[in-house]
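Q: Next one to model:
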Amino acid sequence: MTHSTHPLDPLTREEIIAAAGIVRAQGELSDQAWFETIALQEPSKQALREGNAKRQAFVCCYDPVTGQTHDGVADLAAGTLLNWRHVEGMMARIVGDEFAMGCAVVLQDEGFIAACAKRG
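A: Next comes the predicted model:
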């Protein structure tokens, strides 16, 4: 894994891939789950001052099979989930795939097609 020059640098491509792999392996999600956010979990000011800040990733996922949103923190060096939880009542932000699914549904709706034809 590539190490950043500063503990507050954004996650690298390799770190994002590693975080996703940790969650896929340990987060008990279906194969259809998608990642809404993978971002740097900022270390505490104390860890920064002491020079022992760990690279960690905050991860938020939506699993369409269960209809649940999960979030947690992955320790990138240890390759483990530090915490992982289902957030009751929380819905992850919409992602590009959902826009595509919505368009596919709308384009099959006869009422929508008729309205478009009427408007020209």
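Q: only C-alpha atoms for contact and neighbour calcs from this point on.
A: Fine.
Q: the helices in this structure, which residues?
A: Remark: helices of the chain, listed N- to C-terminal, are 13-26, 45-50, 96-107, 110-119; assignment by DSSP state H.
Q: Now the second one, please; I'll put the structures next to each other:
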Amino acid sequence: MTLHPFDPLSAEEIRLSSRVIRDAKPSQDFIFNSITHREPPKKLVLTYLAAKQDGSALPIVPRESFVVLIERGTGDVYEAVVDLQAQVLKSWLHVPGVQPTLTPEDCFEAERIALADEVVKKECAQLGIVDMSLVVADPWFVQNFMASSTMYAMPESEHIP
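A: Below you'll find the predicted structure:
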């Protein structure tokens, strides 16, 4: 069965993306921030849709994943594109000076740290809250909208040539 060009990545495609990058960069230790479907060029999608409408054989539209990674130890951010049919790393780009999107794991860790903090516990106790299971720490993104136009809040797919 031919996948629609906009179908999300399957679990197998996500695992494949991770494996291709680990095999291509064995000496680097990464946290996989996100692995998403990279949409194909519009021209290929239009060809696919025309064939579907005509009832002719559907062309195979290449499937690619877009991956954002954080290097452990340095915090450096990288963007990668994986060709899922060829099972190769198609592009690799170091993106300096950016902070990728927070993951649920980041939020859970921030909450754990905040609720274990003695100053937070003391402040809660002064408010009459002694059961810390009733307290929620809710991390939020903060962005400086007055920053230079060269600053990025997160990596963007346009960085990849």
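Q: Which one of the helices of structure 1 lies nearest to Leu76 of structure 1?
A: Nearest to Leu76 of structure 1 among the helices of structure 1 is helix 13-26 (6.5 Å), distances taken as CA to CA.
Q: if we can go back for a sec, quick one, which of the helices of structure 1 gets closest to Pro7 of structure 1.
A: helix 45-50 (7.5 Å).
Q: Can you give me the buried ones in the closest one?
A: With burial defined by 16 or more other CA atoms under 10 Å, not one residue of helix 45-50 of structure 1 is counted as buried.
Q: what do you get for stretch 106-117 of structure 2?
A: Under 16+ other CA under 10 Å, the buried positions of stretch 106-117 of structure 2 are Glu111, Ala114, Leu115.
Q: Looking at the alignment, what corresponds to the last one in structure 1?
A: Counting by TM-score structural alignment, Leu115 of structure 2 corresponds to Leu107 in structure 1.
Q: and if you look at Phe32 of structure 2?
A: So Phe32 of structure 2 corresponds to Phe35, using TM-score structural alignment.
Q: contacting residues for the match of Leu115 of structure 2?
A: Ile113 (CA atoms under 8 Å, 6 or more residues apart in numbering).
Q: start to end distance for stretch 44-64 of structure 2?
A: Its start and end residues considered, stretch 44-64 of structure 2 measures 13 Å (CA to CA, to the nearest Å).
Q: And the contacts of that stretch?
A: Outside stretch 44-64 of structure 2, the residues within contact range by CA under 8 Å, 6+ apart are Thr2, Pro5, His37, Arg38, Glu39, Pro40, Val81, Val82, Asp83, Leu84, Gln85.
Q: who touches the fifth one in this structure?
A: Contacts of Glu39 of structure 2 were listed using CA under 8 Å, 6+ apart, and they are Pro5, Phe6, Arg63, Glu64.
Q: wouldn't Ala80 of structure 2 be in contact with Ile70 here?
A: No. In this structure, Ala80 of structure 2 is not within contact of Ile70 by CA atoms under 8 Å, at 11.3 Å.
Q: and the aligned residue in structure 1 for Leu89 of structure 2, how many neighbours?
A: In structure 1, the residue matched to Leu89 of structure 2 (TM-score structural alignment) is Leu81. If you count neighbours by other CA atoms under 10 Å, Leu81 of structure 1 ends up with 21.
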